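1. Pasting the sequence and the predicted coordinates here, then a few questions.
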Amino acid sequence: MVEDCAQCFGGIYKGRKAGTIGNVGCFSFCQSKHFTTGGEGGMVVTNDDDLAWECRSFRDHGYDVKERLNLLEMEGKLMYIHRRVGFNFRMTEMQSQIGLVELERFDNWNLKNRIRNGKMLVAALKNHPLVKYAPVDTPERQNSYWWAPFVLDTDKLTVSMDKFIKAVAAEGVPVYSVLWPEMYKEKVYVERKGFGTADYPFYDPKSRNIDYTKFNCKQAQWMTHRTISFFTHPVYTEEHMNAYIAAFKKVADVYMK
């Protein structure tokens, strides 16, 4: 099992850190995640030595990275050392150094502040009559608050969700709906734009009959049109969270039936 933990760094499920439950845990350090390694980057964790070497090879052009470590021996001969198809996902030393520093202060600063910020929002808004669902944060499922999305009961609004969100933002706080729309609406799927002249894999025998224009994921659509999201950045203070809470309540008082 491969865990996608790009937005759950520091989260805990049933006593186990996200990324340590499956065979491999994958993390993203691009500019929008819990922390960044100079704008781009990532990390893979595993306790399987064979899988670890496969991951190193995959990120490094498919090289047999064990042999490639012996650079002095390689200088004297031309070696065929590509063992698989791979990519250039290598990070620079500078990016890695930034990541190491961020890791050192993650638990005691980054995660600590995110949890404080997230819990403030949940405590203040979870019982608001307009809020239908708040972020989940329990002893069994501990939230690391990459962000804080709330699902609203739009039947109680006198305006559209879009207008409500814009009104909250007009109070001087950054809010938005969902991070991404339903994936099947992306042009890459609708227009079937793949790799090369064959547009792989969209015209592969296993997928050529899939028509993404006919997809209709009702639950995803339901969430998209009812969600308002707040940032929980570690540099945000309690003052920022109070501004969020005040803005939400003020606009809700105006536009709630």
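-> Nice, thanks for sending it over. Bear in mind that the values here come from a model prediction, so they are computed numbers and not experimental data.
2. CA atoms for contacts and neighbours, from now on please.
-> OK.
3. What is the burial count for residue 136?
-> Burial of residue 136 is recorded as 12 neighbouring residues (other Cα atoms under 10 Å).
4. for residue 27, that is, sorry about that
-> Around residue 27 sit 21 other residues, with neighbours defined as other Cα under 10 Å.
5. what about it, which helix or strand?
-> With elements taken from DSSP states H and E, the one containing residue 27 is strand 24-28.
6. Packing partners of the following helix or strand past that strand?
-> Scanning forward in sequence from strand 24-28, with DSSP H and E defining helices and strands, the next element found is strand 42-45. Under the contact criterion of 3 or more Cα pairs under 8 Å, 6 or more residues apart in numbering; DSSP states H and E, strand 42-45 touches strand 24-28.
7. Give me the residues contacting the strand it packs on.
-> 1-7, 9, 18-19, 41-47 (Cα atoms under 8 Å, 6 or more residues apart in numbering).
8. Go ahead and build a PyMOL selection from the buried members of the residues you listed.
-> Here is the PyMOL command that selects the buried residues among the contacts of strand 24-28 (16 or more other Cα atoms under 10 Å):
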select buried, resi 3+4+5+6+7+9+18+19+41+42+44+45+46
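9. Isn't residue 3 up against residue 9?
-> No - contact between residue 3 and residue 9 fails when scored by Cα atoms under 8 Å: they sit 11.3 Å apart.
10. Need the residues touching each of these two.
-> Taking Cα under 8 Å, 6+ apart as the contact rule, the neighbours common to residue 3 and residue 9 are residue 18.
11. Just give the nearest non-adjacent residue to residue 21, would you?
-> Among residues not flanking residue 21 along the chain, residue 3 sits closest, at 7.6 Å (Cα to Cα, 6 or more residues apart in numbering).
12. Now name the helix or strand holding that neighbour.
-> strand 2-4.
13. Name the next helix or strand downstream of that strand, please.
-> Using DSSP H and E, the helix or strand that follows strand 2-4 towards the C-terminus is strand 12-13.
14. what does that next one contact?
-> With Cα under 8 Å, 6+ apart as the contact definition, strand 12-13 has outside contacts at 18, 140, 141, 142, 143, 144.
15. What are the neighbouring residues in contact with the first one?
-> So that's residue 18. Contacts for residue 18 were tallied using Cα under 8 Å, 6+ apart; they are 3, 5, 8, 9, 10, 11, 12, 25.
16. The structure to be compared is supplied as follows:
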Amino acid sequence: MNIPLVDLKAQYKSVEKEANKKVKEVLSSASYIMGKDVIEFEKEFAEYVGVKHAISVGNGTDALVVALMALGIGKGDEVITTPFTFFATAESISFVGAKPVFVDVEKDTYNINPSKIEEKITEKTKAIMPVHIFGQPAKMDEIKTIARKYNLQVIEDAAQAFGAEYKGKKVGSIGDVGCFSFFPTKNLGCAGDGGMITTSDDNIATIARALRTHGSGENGQRAYNLLNNITEEVKTSEGHDDTVYNPLKYYNYLIGFNTRLDTIQAAILRSKMSHIDMWNEKRRENAKLYDEKLKDSSITVPVTINEGKSVYNMYVVQSENRDEMVNKLKEKGISTGVYYPVPMHLQKVYKDLGYKEGDMPAAEYLSHRTFAIPIFPELTHEQKEYIIDTVKNISK
């Protein structure tokens, strides 16, 4: 039996008819940039998450970069984040000219350890960027309490956690800004790249919308006025199709980007939105089965906090013999993924920050032990039983 870590073909089959129909509608409309499906998807996404605004962008990394810039974070600033994450988290902070300051994680939840945040705060600290890693919500109450105490912004990196909840609230609605990725392997993924910024702050939303399209047009002027305390009527362009021509795009007010979600990708994502709760619930069911069946094996299963509702974008376990486990599972046809082999503070690109081995003991411990096994919602009963039996036999 061969089981992939993520089965995108199986997911496509479950939405094939609806997705194909929506893509054909976009193609026939010839409205490929900022079309109707983008506008509708943003509305649906905001409503689902529980925020006023959802601003789609080209990918999850751009979501983080634009969010940081919309908050005014840049050169000379510091942003506290986790070392146990994908590179984009730290990279986005560096990209805007700020400095990532790493705080160690908890061994059981894999998320940033709130008890270690306060000691890293300096006069240069402007924000905290927790990551809801593998779909598991971070301890947001503790993080927000610290943020309020020191007047810091909170940016949720929710790239792996669409639909996850903390105390009944969807991630992406708890901090000042939330950032999502629609990379195909995410629990809500498109057929390419895509990302989303969420916020209930009108000003942040206006600046983010301006930044994603070269700081131009109506949103560019509104953002410029906001940033410069100018009160004046903003020009609007009526009756123009942005796909073909909008005269206001040639009036620029900020230095921004070209980072838009394609209309075709928005259409695909809309076709999946009605399935996401069911898919996330199946992931939780699979995780519960793994938790129960593997608890007596030599591997350590992930811990979910009582206040949280994970979506298990990945089911990441720990083993003292990771390399042997991964190799033997591969021999048996079970795909795995190692997340993450090198924590951020030990990446060569961050050598100049002065971190050394031993500075983040929990993250370093996990980097040598963690790996993911398949948990996608389309797993069959036979596949799950095969995975459980194989893992238990190898780990004896």
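-> Looks like it came in fine. Everything numeric in this text was worked out from a predicted model, so none of it was measured.
17. Return the mean post-superposition distance for the strand holding residue 3 of structure 1 against structure 2.
-> With mean Cα distance after the TM-score superposition for structure 1, strand 2-4 of structure 1 departs from structure 2 by a mean of 1.0 Å once superposed.
18. That strand corresponds to what range in structure 2?
-> Mapped onto structure 2 with TM-score structural alignment as the criterion, strand 2-4 of structure 1 occupies residues 155-157.
19. Show me what the matching stretch is in contact with.
-> The set of residues that contact stretch 155-157 of structure 2 without belonging to it, under Cα under 8 Å, 6+ apart, is 64, 67-68, 89, 127-132, 171-172, 174-180.
20. Of those residues, grab the buried ones for ChimeraX.
-> Command for ChimeraX, covering only those of the contacts of stretch 155-157 of structure 2 found buried under the criterion 16+ other Cα under 10 Å:
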select :64,67,68,89,127,128,129,130,131,132,171,172,174,175,176,177,178,179,180
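21. Residue 41 of structure 2 contacts residue 266, doesn't it?
-> Yes - under the criterion of Cα under 8 Å, residue 41 of structure 2 makes contact with residue 266 at 6.2 Å.
22. and the longest helix along structure 1, what does it pack onto?
-> Secondary structure of structure 1 read by DSSP state H shows that its longest helix is helix 238-255. In this structure, helix 238-255 of structure 1 packs against helix 111-125, helix 161-169, with contacts taken as 3+ Cα pairs under 8 Å, 6+ apart.
23. mind putting the ones you listed in TSV, distance to residue 222 of structure 1 and mean neighbour count included?
-> As requested, these are arranged in TSV below (distance: least, Cα to Cα, whole Å; neighbours: other Cα atoms under 10 Å):
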stretch	distance to residue 222 of structure 1	mean neighbour count
helix 111-125	20	20
helix 161-169	12	18
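24. on that earlier part again, state the span of structure 2 onto which the strand holding residue 27 of structure 1 is aligned.
-> Counting by TM-score structural alignment, strand 24-28 of structure 1 lines up with residues 177-181 of structure 2.
25. superposed on structure 1, where does that stretch end up, distance-wise?
-> Here stretch 177-181 of structure 2 is compared with structure 1 after superposition; its mean distance to the aligned residues, by mean Cα distance after the TM-score superposition for structure 1, is 1.0 Å.
26. Now do that stretch: distance to the chain's middle.
-> Relative to the centre of its chain, stretch 177-181 of structure 2 is centred 6 Å away, using Cα atoms, centre = their mean, to the nearest Å.
27. longest helix anywhere in structure 2?
-> helix 8-29.
28. what does the helix or strand that it is followed by contact?
-> Next in sequence after helix 8-29 of structure 2, counting helices and strands by DSSP H and E, comes helix 36-49. Counting contacts by Cα under 8 Å, 6+ apart, the residues outside helix 36-49 of structure 2 that touch it are 52-56, 163, 170-173, 198, 261-264, 266-267, 269-270.
29. ok and helix 36-49 of structure 2 relative to helix 8-29, angle-wise?
-> Following axes from the mean of the first three to the mean of the last three Cα atoms, to 10 degrees, one obtains 130 degrees for the angle between helix 36-49 of structure 2 and helix 8-29.
30. Give the aligned range of the very next helix or strand once past helix 36-49 of structure 2 in structure 1.
-> Next along the chain after helix 36-49 of structure 2, taking DSSP H and E as the criterion, comes strand 53-57. With TM-score structural alignment applied, strand 53-57 of structure 2 matches no range in structure 1.
31. helices and strands around strand 53-57 of structure 2, which ones?
-> helix 36-49, strand 195-199, helix 202-212.
32. from the chain's centre, how far out does it sit?
-> Centroid displacement of strand 53-57 of structure 2 relative to its chain, using Cα atoms, centre = their mean, is 13 Å.
33. Apart from its neighbours in sequence, what residue is nearest the aligned partner of residue 251 of structure 1 in structure 2?
-> Counting by TM-score structural alignment, residue 251 of structure 1 corresponds to residue 394 in structure 2. If you skip the residues right next to it in sequence, residue 394 of structure 2 has residue 325 as its closest partner in space, 6.8 Å away by Cα to Cα, 6+ apart.
34. do residue 11 of structure 1 as well
-> Among residues not flanking residue 11 of structure 1 along the chain, residue 144 sits closest, at 4.7 Å (Cα to Cα, 6+ apart).
35. With residue 58 of structure 1 instead?
-> Taking Cα to Cα, 6+ apart, and ignoring the residues beside it in sequence, residue 58 of structure 1 has residue 86 as its nearest neighbour in space, at 4.4 Å.
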